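Visitor: one predicted model, sequence on top.
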Amino acid sequence: MLVIEAKRAQYSLTVAIPQALAYMLADTNTEKPVFGFVTNGNEFRFIKLIKGVIPQYALSDLFALDSRDDLYTVIKILKRLADLIRNS
């Protein structure tokens, strides 16, 4: 499962992360990790949630459109996540 949460450019991604995590926690499959992606159109961050007795999540580095190769990296990660979801 992949959750995507988008906010307006003037918002910090920090505002979107709790909302994305709430959607991610709603997934009933506890055996596989849940992936999330938050964006405000300029910045991008990925989230990985592992459910268990105590759910744990990790955030990726922050990617931004104005950074040299960040958009390429974001697209590459999204393609990889699509492959994981398709093959699961």
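Guide: Structure received.
Visitor: CA atoms for contacts and neighbours, from now on please.
Guide: OK.
Visitor: regarding this protein, what is its longest helix?
Guide: As assigned by DSSP state H, the longest helix anywhere in the chain is helix 70-86.
Visitor: could you pull out the helices for the chain?
Guide: Under DSSP H, the chain gives helices at 13-25, 70-86.
Visitor: in addition, the following structure is provided for comparison:
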Amino acid sequence: MVTVIESKQLSFSTDEALAQLLRYMLADSNPENPTFGMISTGANFSFVKLVRGETPQYARSAEFVISNPGNELYRVLQILKRLSQLPD
């Protein structure tokens, strides 16, 4: 399962959405498989992976900013492509 939280507000921080995203991810009805999430402002992207067990654990990617030199949009698209290939 992939969960996405997006905001178009320029003042929005992806850090502010992490708790909400994790709540949504913990509600996934398939706890055997990892759940993936993405937080985006439209310009900034951050990815989260949640693995549940006795103690749920999550990992968060670095924040990708599309306006940075080095074309971070390409990296974001690579991650999205990989997520789309995950089994249901």
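Guide: Sure thing, it's come through. Since the model is a prediction, treat every value here as computed from it, not as a measurement.
Visitor: can you calculate the TM-score here?
Guide: After superposition, the two chains reach a TM-score (TM-score structural alignment, normalised by the length of structure 1) of 0.92; 86 aligned residues with a CA RMSD of 0.9 Å.
Visitor: can you tell me which strand in structure 2 is longest?
Guide: In terms of residue count, the longest strand belonging to structure 2 (DSSP state E) is strand 44-51.
Visitor: for that one, packing partners?
Guide: The helices and strands touching strand 44-51 of structure 2, judged by 3 or more CA pairs under 8 Å, 6 or more residues apart in numbering; DSSP states H and E, are helix 14-26, strand 35-40, strand 57-60, strand 64-65.
Visitor: contacting residues for the residue minimising distance to the centre of structure 2?
Guide: Per CA atoms, centre = their mean, the C-alpha nearest to the average position across structure 2 is that of Met38, at 2.1 Å. By CA atoms under 8 Å, 6 or more residues apart in numbering, the contact list for Met38 of structure 2 reads Val2, Thr3, Val4, Ile5, Phe45, Ser46, Phe47, Val48.
Visitor: filter the residues you listed down to the buried ones.
Guide: Neighbour-count burial (16 or more other CA atoms under 10 Å) applied to the contacts of Met38 of structure 2 gives Val2, Thr3, Phe45, Ser46, Phe47, Val48.
Visitor: in structure 1, what residue corresponds to the fifth one?
Guide: Alignment note (TM-score structural alignment): Phe47 of structure 2 maps to Phe46 of structure 1.
Visitor: report the separation between that match and Val53 of structure 1.
Guide: 22 Å (CA to CA, to the nearest Å).
Visitor: now Thr28 of structure 1
Guide: From Thr28 of structure 1 to Val53 of structure 1 the distance is 14 Å (CA to CA).
Visitor: try Lys76 of structure 1
Guide: Relative to Val53 of structure 1, and taking CA to CA, Lys76 of structure 1 is found at 32 Å.
Visitor: and Asn42 of structure 1, by the same measure?
Guide: Relative to Val53 of structure 1, and taking CA to CA, Asn42 of structure 1 is found at 35 Å.
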